[in-house]
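> let me see the structure of the following:
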Amino acid sequence: MVDDRSVHDAAFLAGVLREAPVPLWVIDAAGRVSLANPAAARFLGHRDEGDVLGGSSHDLLHRHRPDGSPYPAHECPIITAPGSRLASEWFVTRAGDVRPVRWSTQPIGATGDVLLSFAAADPHATRPAARGLEVPPPSAAASRPRLRAAMQRSIEERFTDATFSTADLARDARLSIRSVQAIFAETNASPAAEIRRRRLLHAKALLERGHSVQSACHGSGFSDADAFARTYRTHFGHAPSRTRPLPQP
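Below is the predicted model:
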């Protein structure tokens, strides 16, 4: 039997959620929305909280990825991450618009329920979602340069990691590999070629600072010395060992 205190606590939580100005909702242990406030419903394009109560939280938040590809629930960090969490994500509105958000979760007691709060990461960044396509649609043209710039920053931060690949870049951007390839193809490039180019430029800079070929190879993200030498020769027209250190000031 539910005691009076439990009933009071549930009613109090529902009241707090309803009056909060920020989007909030509660996800139960089955992954469904058990409580939601009007701010959350409006953020996602619904008339009121009644439209989302009882529905799958994952499907209501992002039934597909920004590029239109499927987003399995078991890959969703909101559902799978234990404990408290703060991260960024793309949500999909009822109309199909994709919105970048910052979200946080907080477990509620020992019931398995989780309180989710979220807000727009950029209030001006809303773009129509791709409808069954693997690439962002033409109407999302303004978003593609921003995505490409973000991926360039990710490459800059991670290219020295020999395990870093196009698949990792796609995961960072929360896009499919094919979508990442399509975005780079718009500038006659490819993500793999861009990662390789950045590694080669760094290797050349290391050699010019007096590093050994082996040090430049591993320090720039290449794991195989022979492959590094071939790639370097193809790109620069001479072997790594032919690169001379620059005069020191």
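
> every contact and neighbour count from this point should use C-alpha atoms.
Fine.

> biggest strand in this protein by residues?
Longest strand of the chain, by residue count under DSSP state E: strand 97-108.

> one more to put side by side:
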Amino acid sequence: MRTTSVADDDEGISMSTPPTVLVTGASSGIGKGFATRYARQGHDVVLVARRADRLDALAAELENAHSVTATVVSADLPDPTAAETIGEHLDREGIEVGILVNCAGFGTAGPFIEEDPARLADEIAVDVVAPTLLTRRFLPSLVAAGTRGALIMVSSTASHQPVPNIAVYAACKAYVTSLTAAIWKELSGTGVRVLALCPGPTDTEFFEAAGSDRFKSDGSARSTRSSTPRSRPSTVAVIPS
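Prediction:
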């Protein structure tokens, strides 16, 4: 296990085959699930989040269980320089990313007029700016991986319509889904798989971070007439033909 901050300057390690997977938001929830699944399949993983203690524990677990290398990178994704700093750090470590999973994110809940502007700025930074800049930073190495390369953007069923009382979160996820579809088209013929994952309410720490559980699956359908229809699939995948 390698535990580092983005300021460290250790000498490199080589990329393994199958390609190394970078997962943001890997300390819990869906991100942790992606990291665990890829490690189980034999991929080395780069675990990115703020909570290094959780990442250290996960990295040790994955290495012990699956004989892979798990590199921990503690980073503050609201910082607009984070993507480039992470990229430069991995370059120094000799780690080439072939699969990128943009999973970090959080939502706010409540009437837009009552929302804290500073909290909204952080929400947009994490949910929109970070995945955009991380994707731009690592897309060349994903393309270099060819048919082994993949981009996975974790969006939401909220991306498919405006949702009052989580207005900014839904708008952020609409951006993510749209961006993913555009990148999928642009990468046609490269062999890189481009996926937009759009889950509905999921039992993670999301609601704790949002400060509200009103949109959990047992109550979300009552919240607004714009709620996600029950007939909509929980996952949307954009797959190159």
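
> would you pull the TM-score for this pair?
Once superposed, the chains reach a TM-score of 0.29 (TM-score structural alignment, normalised by the length of structure 2), with 115 aligned residues with a CA RMSD of 5.7 Å.

> what is the neighbour count of Asn102 of structure 2?
26 (other CA atoms under 10 Å).

> that one is in contact with Ile152, isn't it?
Yes - using CA atoms under 8 Å, Asn102 of structure 2 is in contact with Ile152, at 6.2 Å.

> can you give me the helices in structure 1?
Applying DSSP state H to structure 1 gives helices spanning 4-19, 38-43, 57-62, 77-80, 143-158, 166-173, 177-185, 191-208, 213-219, 225-236.

> thinking again about what came up before, helices or strands up against the longest strand of structure 1?
Judged by 3 or more CA pairs under 8 Å, 6 or more residues apart in numbering; DSSP states H and E, the packing partners of strand 97-108 of structure 1 are strand 85-92, strand 113-120, strand 127-128.

> a markdown table please, covering the ones you listed and showing distance to Leu35 of structure 1 and mean neighbour count.
Formatted as a markdown table, these follow (distance: least, CA to CA, whole Å; neighbours: other CA atoms under 10 Å):
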| stretch | distance to Leu35 of structure 1 | mean neighbour count |
| --- | --- | --- |
| strand 85-92 | 18 | 18 |
| strand 113-120 | 9 | 20 |
| strand 127-128 | 28 | 20 |
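
> for Val101 of structure 1, which of those strands is the nearest?
In terms of CA to CA, the element of these nearest to Val101 of structure 1 is strand 113-120, at 4.4 Å.

> moving C-terminal from the lengthiest helix in structure 2, which element do we reach first?
Under DSSP H, the helix in structure 2 containing the largest number of residues is helix 167-186. Counting by DSSP states H and E, the next helix or strand C-terminal to helix 167-186 of structure 2 is strand 193-197.

> tilt between that next one and helix 167-186?
160 degrees (axes from the mean of the first three to the mean of the last three CA atoms, to 10 degrees).

> touching, Cys172 of structure 2 and Leu120? I think so.
No - using CA under 8 Å, Cys172 of structure 2 is not in contact with Leu120, being 10.6 Å away.

> which of the two has more neighbours?
Cys172 (23 against 16).

> next one: that one relative to Lys185 of structure 2, how far apart?
Taking CA to CA, to the nearest Å as the measure, Cys172 of structure 2 falls 20 Å from Lys185 of structure 2.

> now swap in Ala70 of structure 2 and tell me
Relative to Lys185 of structure 2, and taking CA to CA, Ala70 of structure 2 is found at 32 Å.

> of those two, which one has the most company?
Between Ala70 of structure 2 and Lys185, Ala70 has the larger neighbour count (other CA under 10 Å), namely 27 against 14.

> just the terminal-to-terminal distance for stretch 99-119 of structure 1.
10 Å.

> now for the longest helix of structure 2, which elements pack on it?
Packed next to helix 167-186 of structure 2, using 3+ CA pairs under 8 Å, 6+ apart, are helix 117-124, strand 150-154, strand 193-197.

> what's around Arg197 of structure 1, how many residues?
16.

> any idea how far Ser6 of structure 1 is from it?
The value you get for Arg197 of structure 1 to Ser6 of structure 1, if CA to CA is used, is 61 Å.

> sorry, back to before: may I see the buried residues of the longest helix of structure 2?
Neighbour-count burial for helix 167-186 of structure 2 flags 167-177, 179-181, 184 (criterion: 16 or more other CA atoms under 10 Å).

> before we move on, what about stretch 131-139 of structure 2?
131-135, 137-139.

> what's it in contact with?
83-84, 87, 97, 100, 102, 151, 153 (CA atoms under 8 Å, 6 or more residues apart in numbering).

> re the thing from before, redo the helices of structure 1 as a markdown table? Include distance to Val98 of structure 1.
Shown next, in a markdown table, are these (distance: least, CA to CA, whole Å):
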| stretch | distance to Val98 of structure 1 |
| --- | --- |
| helix 4-19 | 24 |
| helix 38-43 | 11 |
| helix 57-62 | 9 |
| helix 77-80 | 17 |
| helix 143-158 | 11 |
| helix 166-173 | 14 |
| helix 177-185 | 15 |
| helix 191-208 | 23 |
| helix 213-219 | 39 |
| helix 225-236 | 39 |
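
> what's around the closest residue to Leu200 of structure 1 other than its chain neighbours, how many residues?
Spatial nearest neighbour of Leu200 of structure 1, chain neighbours left out: Tyr232 (6.5 Å); criterion: CA to CA, 6 or more residues apart in numbering. The number of residues packed near Tyr232 of structure 1 is 22, by other CA under 10 Å.

> buried set for the longest strand of structure 1?
Quick answer for strand 97-108 of structure 1 (16+ other CA under 10 Å): 97-107.

> what ranges do the helices span in structure 2?
Counting by DSSP H, the helices of structure 2 are 29-40, 52-66, 82-93, 117-124, 130-144, 167-186, 206-210.

> would CSV of the ones you listed with distance to Val194 of structure 2 be doable?
Listed next are these as CSV, based on distance: least, CA to CA, whole Å:
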stretch, distance to Val194 of structure 2
helix 29-40, 15
helix 52-66, 25
helix 82-93, 19
helix 117-124, 22
helix 130-144, 10
helix 167-186, 5
helix 206-210, 24
